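Visitor: no sequence on this one, just coordinates:
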């Protein structure tokens, strides 16, 4: 059981990091593969996103392969078979945010079901 949990956690972490990759973010089809059809996000902006609104935004934005997000404090737990919860901090050129994602397995693929980002005030950094 432990090996199964470790594999689930690693698969969710790998998928999360792929979503942060500028080349993946530049491809709506690759992003669609990683997001659940029922995906919801509460963004750092305070806006609520769903799969289609995220894909529309990504299709309209220019993603530079130079812009990379630094990830730290990654933590993960298996909540139930096929459900992994990740938490971590991102730093995108000084804009820090706590992030929380729920990943669920769909067949052999892992897809992000829910994501929330909360900005870290500069005085707390």
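Guide: Noted; the coordinates are in hand. Just so we're clear, the structure is a prediction, and the values are computed from it rather than from any experiment.
Visitor: only C-alpha atoms from now on, for both contacts and neighbour counts.
Guide: OK.
Visitor: what segments of this structure are strands?
Guide: All strands of the chain, identified by DSSP state E, fall at 35-42, 48-50, 70-80, 83-92, 95-106, 109-119.
Visitor: who's in contact with the third one?
Guide: Right, strand 70-80. Outside of strand 70-80, the residues within contact range by Cα atoms under 8 Å, 6 or more residues apart in numbering are 5, 8, 9, 84, 85, 86, 87, 88, 89, 90, 91, 92.
Visitor: so who does the third one touch?
Guide: This means residue 9. Residue 9 touches 76, 77, 78, 84, counting by Cα under 8 Å, 6+ apart.
Visitor: put this next to the first one:
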């Protein structure tokens, strides 16, 4: 499970995936919500509209300290850091019909 969710999180950091709405639709749950490091809240529709246009300029991101905790049989929360912009991140992934999709994501800047 750890390797599967790390792979899925990593995919969402790739410009080649971020630029393809069809792939994003598979990875992001219909009820997806994000709270960005800026504190702004985004819904799935906004992410699906904005991400593809920004994908080409998206910088390299490196995940470190990836770990998870199982919330129940269908929900898993992951935690990790992004090296390049010093953010702590957490996502909740939901398993439905044998397919994982992200239902929640939050990025928080680390205190200096």
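Guide: Nice, I can see it. Bear in mind the structure is a predicted one, so any value in this text is a computation, not a measurement.
Visitor: and which of the contacts of strand 70-80 of the first structure is nearest residue 107 of the first structure?
Guide: Nearest to residue 107 of the first structure among those, counting by Cα to Cα, is residue 8 at 12.4 Å.
Visitor: ok, the closest one touching residue 85?
Guide: No: in this structure, residue 8 of the first structure is not within contact of residue 85 by Cα atoms under 8 Å, at 10.3 Å.
Visitor: make TSV out of the strands of the first structure and add mean neighbour count and distance to residue 21 of the first structure.
Guide: As requested, the strands of the first structure are exported to TSV (neighbours: other Cα atoms under 10 Å; distance: least, Cα to Cα, whole Å):
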stretch	mean neighbour count	distance to residue 21 of the first structure
strand 35-42	18	14
strand 48-50	16	19
strand 70-80	14	11
strand 83-92	19	12
strand 95-106	20	16
strand 109-119	20	15
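Visitor: okay, those in JSON lines with distance to residue 56 of the first structure next?
Guide: Below are the strands of the first structure laid out as JSON lines (distance: least, Cα to Cα, whole Å):
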{"stretch": "strand 35-42", "distance to residue 56 of the first structure": "14"}
{"stretch": "strand 48-50", "distance to residue 56 of the first structure": "10"}
{"stretch": "strand 70-80", "distance to residue 56 of the first structure": "25"}
{"stretch": "strand 83-92", "distance to residue 56 of the first structure": "21"}
{"stretch": "strand 95-106", "distance to residue 56 of the first structure": "21"}
{"stretch": "strand 109-119", "distance to residue 56 of the first structure": "17"}
